[in-house]
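# No sequence on hand, only this structure:
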């Protein structure tokens, strides 16, 4: 069953920022779809099952930004 998780991401300002976040998050196991918006400061992930929030936050951190689950 697909699950949707939403995060607030701070520090993104452009399409390059979105691409960096998308690239890191896409490496997480189970991720099926990613929607990143610098304008809204949002990250929405659709996954095949539950995601480890710590892994998502670490992936966003690796891209150079901060995130918090909404």
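Perfect, thanks for sending it. Source: prediction; values computed, not measured.
# drop to CA atoms for contacts and neighbour counts, all remaining ones
OK.
# which residues are contacting the helix or strand residue 19 falls within?
Under the criterion DSSP states H and E, the helix or strand holding residue 19 is helix 15-25. Helix 15-25 is contacted from outside by 12, 31, 34-38, 56, 59-60, 62-63, 65, using C-alpha atoms under 8 Å, 6 or more residues apart in numbering.
# before we go on, here's another structure to hold up against the first:
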């Protein structure tokens, strides 16, 4: 299991949380997605099948183009 964190500056409401959670949760291997509105960070726990690029792409698909990988 790996944990990856991202900053998504455009996250501002529960709709944002739901959109990102829905897109990222659909990726193979994702176990959990946590979006923190206060810090504007997304934390993803996944097995080895889920690449960082795939997670960033899923966040982009949810409507958030600016994503910074923290680890």
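Perfect, thanks for sending it. Quick caveat: nothing in here was measured; it's all calculated off a predicted structure.
# Need the TM-score from the superposition.
The TM-score (TM-score structural alignment, normalised by the length of the first structure) is 0.89; 69 aligned residues with a C-alpha RMSD of 1.1 Å.
# State the pair within the contacts of helix 15-25 of the first structure that is farthest apart.
Farthest-apart pair in the contacts of helix 15-25 of the first structure is 12 and 31; separation 20.9 Å (C-alpha to C-alpha).
# Assign the most centrally placed residue in the second structure to helix, strand or coil.
When the second structure is reduced to its mean C-alpha position, the closest residue under C-alpha atoms, centre = their mean turns out to be residue 42, at 4.7 Å. At residue 42 of the second structure, secondary structure determined by DSSP: H, G, I helix; E, B strand; the rest coil is strand.
# show me what contacts it?
5, 6, 7, 8, 33, 34, 35, 36 are the contacts of residue 42 of the second structure under C-alpha under 8 Å, 6+ apart.
# Would you map the strands across the second structure?
Per DSSP state E, the second structure has strands spanning 2-7, 30-36, 41-46, 68-69. These are given in chain order.
# now, of those strands, which is deepest in the fold?
Greatest average neighbour count among the strands of the second structure goes to strand 41-46 (a mean of 20), per mean count of other C-alpha atoms under 10 Å.
# distance between that strand and the chain's centre?
Taking C-alpha atoms, centre = their mean, to the nearest Å, one finds the center of strand 41-46 of the second structure at 6 Å from the center of the full chain.
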